[in-house]
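Trainee: after the sequence you'll find the predicted model.
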Amino acid sequence: MSETANIELADSHCHIDFPDYPDRREGIVSKARDFGVRYLLNISVCLEDFAQVRAVAESDPEIFATAGVHPNYADVEEPTVDRLVALSDHSKVVGIGETGLDFYRHQVAPETQKVRFRTHIEAARQLGRPLIVHSRAAREDTVALVREAGEQGVTGVMHCFAEDWETARAAMDAGFYISFSGIVTFKNAPELREVARQVPADRLLVETDSPYLAPEPYRGKTNQPAFVRYTAERVAEERGDALGDLAETTTTNFLRLFGLQPA
């Protein structure tokens, strides 16, 4: 890859504790660094697996973790504010989530998801930590709850953003950042690329959501943090930016949002 030595990217959302990477996590991280990806945020999806999420973060000074329960995970420990606050009492746990709303498959009832979302909002408020928000087929309800969060002084990120400009603007008005995944590289996503062109530089993040949603030219393959570079390249191209400038912008935003200092 060209320019690798000159860039430092942050993958603001990945799941490298998932079993998609058996016995090769060290190689996945090494490849990310070879591609210029310095920081990784490993995201919690259920409390049963939180110890592994935290352990991955503890294994590397530039990997961090969150504490939370995915909105559409059923038959898992239901989070409470006190439990999320207690799990977050660790220097490597820098955010709350992922939380949000996912009405696509309805594995968890919508009203239960809303209660779960508000639990995460309150934990984030008490901790002063950012919220990682997932939204699928639930745009209006998600925006309403993001606004509630903003009114309580909670900021965060709309992860794997795939909505329209009005949704992005509403989230940013509430104090949230917008993170683009490999979807922005897909041929059938011209509207999303238009959103990527419009988001102000100081609200922009990039991510993989690995092992899901590998960008072109790896669409359909197992995603990994190294591939956030392809997403960054496409976003930079759409915005008329040099890759190095886009990397510096998004990494600065990542560090600022999660209250981190460059290592």
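Mentor: On my side now, so go ahead.
Trainee: CA only for contacts and neighbour counts going forward, please
Mentor: Will do.
Trainee: now the element after the strand ranked longest in the chain, going C-ward?
Mentor: Longest strand of the chain, by residue count under DSSP state E: strand 93-102. The C-terminal neighbour of strand 93-102 among helices and strands, as given by DSSP states H and E, is helix 110-127.
Trainee: strand 93-102 and that next one, what's the angle between them?
Mentor: Interaxial angle of helix 110-127 relative to strand 93-102 (axes from the mean of the first three to the mean of the last three CA atoms, to 10 degrees): 160 degrees.
Trainee: show me what helix 110-127 is packed against.
Mentor: Contacting helix 110-127 under the criterion 3 or more CA pairs under 8 Å, 6 or more residues apart in numbering; DSSP states H and E are the following elements: helix 81-87, strand 93-102, strand 131-136, helix 139-151.
Trainee: what angle separates the second one from helix 139-151?
Mentor: With the same axes, to 10 degrees as the basis, strand 93-102 and helix 139-151 are set at 150 degrees to each other.
Trainee: could you pull out the buried residues of strand 93-102?
Mentor: Neighbour-count burial for strand 93-102 flags 93-102 (criterion: 16 or more other CA atoms under 10 Å).
Trainee: do the third one as well
Mentor: For strand 131-136, the buried set under the neighbour-count rule, 16+ other CA under 10 Å, comprises 131-136.
Trainee: quick one: distance of that strand to the chain centre.
Mentor: Its chain's C-alpha centre and that of strand 131-136 lie 8 Å apart, by CA atoms, centre = their mean, to the nearest Å.
Trainee: list of residues touching that strand?
Mentor: Contacts to strand 131-136, defined as CA atoms under 8 Å, 6 or more residues apart in numbering, come from residues 70-71, 95-104, 120-121, 124, 142, 154-160.
Trainee: contact partners for Ala196?
Mentor: 180, 184, 235, 238-239.
Trainee: count the neighbours of the closest residue to Asp82 other than its chain neighbours for me.
Mentor: Nearest residue to Asp82, sequence neighbours excluded (CA to CA, 6 or more residues apart in numbering): Ala123, at 7.5 Å. Using other CA atoms under 10 Å, Ala123 is surrounded by 28 other residues.
Trainee: got another, please set it beside the one above:
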Amino acid sequence: MLFDTHVHLNVEQFDEDVEEVIERAKKAGVEWMNVIGFDRPTIRRAIELAETYEFIYATVGWHPVDAIDMTEEDLRWIEELASHPKVIALGEMGLDYHWDKSPADIQKEVFRKQIRLAQKVNLPIVIHDREAHEDVVAVLQEEQAEKTGGIMHCFGGDAEMAAKCLEMNFYISFGGPVTFKNAKLPKEVAAGVPMDRILIETDCPFLAPHPYRGKRNEPSYVTLIADKIAELKGMEPEAFYARTTANARRLFRLEDK
């Protein structure tokens, strides 16, 4: 019983075989998936998938790399979609200083607008942070993001940053990098995150876990991530699966659904 909290089954890498990918995930024990839309085409596809499969939910928002493209009309559309019964969060939003398509000031403006929208519609947020740790934390603090809480997606910060995010009502989610042989930091951080605030994800088709590193990732591989963190915490895998699934369902308010 696993919940992959961050998948991109809505991108072109899955155009040819998404049904088979979903079936493999179900056979691997993945009971629920959260498809993340991050621009107009992927948001539309995320909604389509959520409407097609009972066990798939959608998150809608605007990626920081493309922040320069987001219009006020896009923001209004996201607000409309927030009331869809299968939309469980807003995002992924945040800051990405690895790519230079969108200037940092525009990224921050779009990030702040989406946090404020999430507070308005009362949904948690999914945070993308790449090479922008300090600024991401600062924006979250300044915008009082603890009012919504959410997920630090594919967390890449250190234990100190994790503690700040936990204080702000965020869950810490880990993906494929925690399985990489040379990835010391994510293992250390994952081992220290409280069990009631940890989540797992694949971020497929990206960041496939060992031994599939460099290949297309898919939701069935989330078991490899879960097993590694369970090992780090000295837990039985099944117990870890149950706890992380309960965490996700609590965050997304699915406990009664």
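Mentor: That came through fine. Keep in mind that this is a model prediction, so the values were computed, not measured.
Trainee: quick one on the thing from earlier: the residue nearest to Asp82 of structure 1 pairs with which position in structure 2?
Mentor: Matched across to structure 2, Ala123 of structure 1 falls on Leu117, judged by TM-score structural alignment.
Trainee: circling back: what's the matching range in structure 2 for the longest strand of structure 1?
Mentor: Using TM-score structural alignment, strand 93-102 of structure 1 pairs with 87-96 in structure 2.
Trainee: ok, average deviation of that stretch from structure 1?
Mentor: Superposing on structure 1 and averaging over aligned pairs (mean CA distance after the TM-score superposition for structure 1), stretch 87-96 of structure 2 comes out at 0.4 Å.
Trainee: which other residues reach that stretch?
Mentor: 36-38, 47, 57-65, 81-82, 104, 107-108, 111, 114, 118, 123-132, 135-136, 150, 252-253.
Trainee: what do you get for stretch 74-81 of structure 1?
Mentor: In contact with stretch 74-81 of structure 1 (CA under 8 Å, 6+ apart) are residues 46-48, 68-69, 107-108, 116, 119-120, 122-123.
Trainee: repeat the analysis, applying 10 Å as the threshold.
Mentor: 45-48, 67-70, 86, 106-109, 112, 115-124, 126 (CA atoms under 10 Å, 6 or more residues apart in numbering).
Trainee: that one: how far from the chain's middle?
Mentor: 20 Å.
Trainee: any idea how far the counterpart of Pro225 of structure 1 in structure 2 is from His6 of structure 2?
Mentor: In structure 2, Pro225 of structure 1 lines up with Pro219, judged by TM-score structural alignment. Remark: distance between Pro219 of structure 2 and His6 of structure 2 (CA to CA, to the nearest Å) = 9 Å.
Trainee: quick check: neighbours shared by these two?
Mentor: Common neighbours of Pro219 of structure 2 and His6 (CA under 10 Å, 6+ apart) are 33, 201-204.
Trainee: who wins for neighbours among these?
Mentor: Busiest of the shared contacts of Pro219 and His6 of structure 2 [other CA under 10 Å] is Thr202, holding 29 neighbours.
Trainee: spatially nearest residue to it, not counting backbone neighbours?
Mentor: Gly175 (5.1 Å).
Trainee: and for the one you found, the neighbour number?
Mentor: 30.
Trainee: got the contact list for it?
Mentor: 4-6, 153-156, 186, 199-204, 206-209, 221-222, 224-226, 229.
Trainee: ok, of the buried residues of strand 131-136 of structure 1, which one's closest to Thr251 of structure 1?
Mentor: Ile132 (16.5 Å; CA to CA).
Trainee: trace that closest one over to structure 2, please.
Mentor: By TM-score structural alignment, Ile132 of structure 1 lines up with Val126.
Trainee: ok, now how distant is that match from Gly94 of structure 2?
Mentor: 8 Å.
Trainee: still on that earlier bit, compare Pro219 and His6 of structure 2 and say which is more crowded by neighbours.
Mentor: Ranked by neighbour count (other CA under 10 Å), Pro219 of structure 2 and His6 place Pro219 first, with 31 against 27.
Trainee: doesn't Val21 make contact with the more buried one?
Mentor: Yes. Counting by CA atoms under 10 Å, Val21 is a contact partner of Pro219 of structure 2 at 7.5 Å.
Trainee: shared neighbours of those two, which are they?
Mentor: Common neighbours of Pro219 of structure 2 and Val21 (CA under 10 Å, 6+ apart) are Leu9.
Trainee: closest to Gly220 of structure 1 out of the helices and strands packed on helix 110-127 of structure 1?
Mentor: strand 131-136 (19.7 Å).
Trainee: average offset between that closest one and structure 2?
Mentor: Strand 131-136 of structure 1 sits 0.3 Å off on average (mean CA distance after the TM-score superposition for structure 1).
Trainee: next, the angle from that strand to helix 139-151.
Mentor: 170 degrees.
Trainee: closest to Lys221 of structure 1 among the contacts of Ala196 of structure 1?
Mentor: For the contacts of Ala196 of structure 1, the nearest to Lys221 of structure 1 is Val184 (16.0 Å; CA to CA).
Trainee: residues in contact with that closest one?
Mentor: Neighbour list for Val184 of structure 1: 160-162, 190-196, 215-216, 230-232, 234-235, 238 [criterion: CA under 10 Å, 6+ apart].
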